[in-house]
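S.K.: no FASTA, just this:
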């Protein structure tokens, strides 16, 4: 940018300080001959060329400013796109993890299925053992009940024998008393 300004200044200086132009000082009289028509047309064409160059420089400067502003806008857009890309990559990674887990599901299901079969077998064995234990408990309870009944029966028999013996003794006493 500064370089373009420097070039423009140089061209303006060339236009103002041309040796064939008369001096504009008020105290000096013009001793230089007036320019010929061919020199005038040459000067005019060089002035037109310099003005064209100045316009071109202005156009370049304006274009440079546009490019610079677009660069800033594009950089801002880049930052937004970069953040969105990071979010997109994170989501892609999450999707990849989900897909990997889904791929592992058949293996996990077969493991779970075999473990369920093992648990079913263990539950069947446990049920069988519990049924056997229940039968043994019922037998033990029946034997205990029989044993208690037999003990009660013996006690009752002893009590009945004792009562009978007592009644027999009391009858014998009563007979003995009546016979007296």
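M.R.: Nice, thanks for sending it over. Remember, predicted model here, so these are calculated numbers, not experimental data.
S.K.: CA atoms for contacts and neighbours, from now on please.
M.R.: Will do.
S.K.: quick check: the spatially most central residue of the chain vs residue 80, distance?
M.R.: Closest residue to the average C-alpha location of the chain: residue 94 at 6.0 Å, with Cα atoms, centre = their mean. With the distance defined as Cα to Cα, to the nearest Å, residue 94 ends up 21 Å from residue 80.
S.K.: where do the helices sit along the chain?
M.R.: Along the chain, counting by DSSP state H, helices occupy 2-16, 37-179.
S.K.: and the shortest one, what other elements does it pack with?
M.R.: It stands for helix 2-16. The contact analysis (3 or more Cα pairs under 8 Å, 6 or more residues apart in numbering; DSSP states H and E) places helix 2-16 against helix 37-179.
S.K.: putting a second one here so we can go through both:
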């Protein structure tokens, strides 16, 4: 006869399911091409940005400072898009040192362009503020946003690279900790 304690089953810690293999292209084929929806969204974004630029140029055609702001902002947004597209094209799993150096250069370019864009917009917004307190608040907020961006773009990414190079995920729980 079985005892009541033996009949009760206790949950047993099990290993986590294996991670799925990354989706890669078949040998001899390039990366998968995006569908028409991707290109439609890009075209719509480009038309919206260009329309806003044209309207901004028209509105500020008699004020050189406003015109310079519109032109510089449009140029920085277009440059940021190009840098992000280049970063997206670079393969993350390419172990060649030259590829890692190229990714680092493109990441630095993205960082520099985004900081320039943030400072351009912050300078314009701070000029429109009525008091010195609001101007300081705009610059403090911009500095905090840039610092958070730096953390996620460089510090956290470096920690993720170290985790990948160790060959193990630091978030995994050891069998001793599961008990």
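M.R.: In hand now; what should we look at? All values reported here derive from a predicted model rather than from experimental measurement.
S.K.: please state their TM-score.
M.R.: Once superposed, the chains reach a TM-score of 0.26 (TM-score structural alignment, normalised by the length of structure 2), with 62 aligned residues with a Cα RMSD of 3.5 Å.
S.K.: count of neighbours near residue 170 of structure 1?
M.R.: Residue 170 of structure 1: 12 surrounding residues under other Cα atoms under 10 Å.
S.K.: for residue 176 of structure 1, see how far away it is.
M.R.: 10 Å.
S.K.: again with residue 134 of structure 1
M.R.: Distance of residue 134 of structure 1 to residue 176 of structure 1, given as Cα to Cα: 61 Å.
S.K.: ditto for residue 14 of structure 1
M.R.: Taken as Cα to Cα, the span from residue 14 of structure 1 to residue 176 of structure 1 is 179 Å.
S.K.: the two: who's more crowded?
M.R.: Taking other Cα under 10 Å, residue 14 of structure 1 and residue 176 do not tie; residue 14 has more neighbours (13 against 10).
S.K.: mind checking the SS state of residue 68 of structure 2?
M.R.: helix (DSSP: H, G, I helix; E, B strand; the rest coil).
S.K.: how close does it sit to residue 56 of structure 2?
M.R.: 10 Å.
S.K.: who's more crowded, those two?
M.R.: residue 56 (17 against 14).
S.K.: so that one touches residue 70, yeah?
M.R.: Yes - counting by Cα atoms under 8 Å, residue 70 is a contact partner of residue 56 of structure 2 at 6.3 Å.
S.K.: count of residues packed around residue 47 of structure 1?
M.R.: Residues contacting residue 47 of structure 1 under the criterion other Cα under 10 Å number 16.
S.K.: list the contacts for it?
M.R.: Residue 47 of structure 1 makes contact with residue 15, according to Cα atoms under 8 Å, 6 or more residues apart in numbering.
S.K.: if we use 10 Å, what do you get?
M.R.: Residue 47 of structure 1 makes contacts with 11-12, 14-15, 41, 53, as judged by Cα atoms under 10 Å, 6 or more residues apart in numbering.
S.K.: TSV please, covering those residues and showing distance to residue 114 of structure 1.
M.R.: Converted to TSV, the contacts of residue 47 of structure 1 look like this (distance: Cα to Cα, whole Å):
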residue	distance to residue 114 of structure 1
11	93
12	95
14	98
15	99
41	105
53	88
